Each structure stands twice: as C-alpha cells, then as structure tokens.
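Chemist: Okay, sequence plus prediction incoming.
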Amino acid sequence: MSIRVQVVRAWPRRHQTVELRLEAGATVADALAASGLQLEGVGGYAVYGERADAGRVLREGDRVELLQPLLADPKQARRRRALRNKE
C-alpha cells in the first residue's frame, strides 16, 4: 500500500512543492530523499507546521515542510524592539 505526501520548501516570494507516492510506513527522511530537493541550509522539518524529526512516520496526505534556520533569537529580537520603542 502507498501513501501520498507533499514536500515543500519555501523562500521569500517563492516556493517549491514535490508530490510523492511512498510506501506505507515511510518516514520524513524517506520523503526528503525521494523529493530531490536541495537540503543545504535547511534548519529543520515540520509536518503541517509541527516540528518533526527525520524518523517520524508519515500518513496519507501529510505535508513535510523544510524549515529555514532562525536568523535571530526571537527573545533577543523582542527585547531589542522593546528598548527601541522605550527610547
């Protein structure tokens, strides 16, 4: 039995989507290998917006998202904005 999944990589103002048919029991790592997408610079993975590791087993219709690495610590950025607004 096979399942359908999508693998999505997004950049500012563009994205790339690959639709795949994989064997039941396939993992995020299997989907990444089959996608043919460039994995350089990927900061992590998610399935429908929830963080996932490469060993997560996929289900029919899942969307695997390739995440960009954080450019700044969100807490530090918030503190900097608060200081700027204070001044």
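Modeler: Yep, it's here.
Chemist: For the rest of this, base every contact and every neighbour count on C-alpha atoms.
Modeler: Fine.
Chemist: which residues of the protein fall in helices?
Modeler: Taking DSSP state H to define them, one finds helices in the chain at 28-35, 74-86.
Chemist: Tell me which of those approaches residue 12 most closely.
Modeler: helix 74-86 (18.7 Å; Cα to Cα).
Chemist: ranking the helices of the chain by burial, who's on top?
Modeler: Greatest average neighbour count among the helices of the chain goes to helix 28-35 (a mean of 18), per mean count of other Cα atoms under 10 Å.
Chemist: chain center to it, what's the gap?
Modeler: The chain centre lies 12 Å from the centre of helix 28-35; the measure is Cα atoms, centre = their mean, to the nearest Å.
Chemist: Structure two is appended below for comparative analysis:
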Amino acid sequence: MPELLAIEVIYALPDKQQLVSLQLAAGSTVREAIEASGLLPKHPEIDLAKNKIGIFGKLTKPDAELRDQDRVELYRPLIADPKEVRKQRAAEGKVMKKGAGEGE
C-alpha cells in the first residue's frame, strides 16, 4: 500500500477562507494538490501561471514535491504595492507635521 500524505490547501479571500484537507500519494506535487482540492473550478480568478503559491508562507513552484502535513497556500495578487503605500504615508506624515506647527 503506497504511503499517503495529509495535505491542506488553502485560499484566503477578504471575507472568508477556503481550506481543503486531502490525502495524496507520496511523491505528489503542489500542482496535483491544488487540482485535487477542487478550488480551481470554484475560483476562476486563480491562475497558476500568475498567482504565487507557497507552503507554510514560503514561496514554492507548482512542481515541488509535497511532504506529509504540508499546507499549500494560494496567494491573491496584491491590491497595492507595499513600498508605495509606505512612501505615501510618510509623505502624509510630513505634511501633517508642517501643518500642526503653523498655528503656534
């Protein structure tokens, strides 16, 4: 009897998360887990050629081999560039500091 791996595949949306627990044969890949999860037909916005994927927060490739107890994560694209958001906040902070001292 071939060894089975206990795998979770997760896709988080802004309002909920989808978690699917699977049992796959040893030697299965990340792509096979995603396909077996049934998440692709439910979420047509997932494009494995574009969406990043990971195992426990570390980016990985679809052809990476899974280990027992792995959690495969499907990441959504970022809405805003974090570096740009930080620059905007810093610029807003400078403007607020200048305006705060004007009435003194």
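Modeler: Okay, I see it. Bear in mind the structure is a predicted one, so any value in this text is a computation, not a measurement.
Chemist: so what number do they get for TM-score?
Modeler: Scored by TM-score structural alignment, normalised by the length of the first structure, the superposition of the two chains gives a TM-score of 0.92; 87 aligned residues with a Cα RMSD of 1.2 Å.
Chemist: follow-up on the earlier one: please tabulate the helices of the first structure in CSV, including the columns distance to residue 65 of the first structure.
Modeler: Output for the helices of the first structure, formatted as CSV (distance: least, Cα to Cα, whole Å):
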stretch, distance to residue 65 of the first structure
helix 28-35, 10
helix 74-86, 20
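Chemist: what's the burial count for the counterpart of residue 65 of the second structure in the first structure?
Modeler: Aligned by TM-score structural alignment, residue 65 of the second structure pairs with residue 57 of the first structure. By other Cα atoms under 10 Å, 16 other residues sit near residue 57 of the first structure.
Chemist: Repeat that for residue 17 of the first structure.
Modeler: By the measure other Cα under 10 Å, the count of residues near residue 17 of the first structure is 15.
Chemist: Can you name the residues that contact it?
Modeler: Listed by Cα atoms under 8 Å, 6 or more residues apart in numbering, the contact partners of residue 17 of the first structure are 6, 7, 8, 9.
Chemist: Count the neighbours of residue 70 of the second structure for me.
Modeler: Counted with other Cα under 10 Å, residues neighbouring residue 70 of the second structure total 16.
Chemist: my read: it touches residue 7, true?
Modeler: Yes: counting by Cα atoms under 8 Å, residue 70 of the second structure touches residue 7, with 5.3 Å between them.
Chemist: Name the member of the contacts of residue 17 of the first structure with the most neighbours.
Modeler: Of all these, residue 7 has the most neighbours under the rule other Cα under 10 Å, reaching 24 neighbours.
Chemist: Grab the nearest non-local neighbour of that one.
Modeler: Of all residues not flanking residue 7 of the first structure in the chain, residue 64 sits nearest, at 4.7 Å (Cα to Cα, 6 or more residues apart in numbering).
Chemist: From residue 80 of the first structure, how far out is the one you found?
Modeler: Distance, residue 64 of the first structure to residue 80 of the first structure, by Cα to Cα, to the nearest Å: 33 Å.
Chemist: need the contact list for the residue nearest the centre of the second structure.
Modeler: Most central in the second structure under Cα atoms, centre = their mean is residue 75, positioned 2.3 Å from the mean C-alpha point. Contact partners of residue 75 of the second structure, counting by Cα under 8 Å, 6+ apart, are 11, 12, 51, 52, 53, 54.
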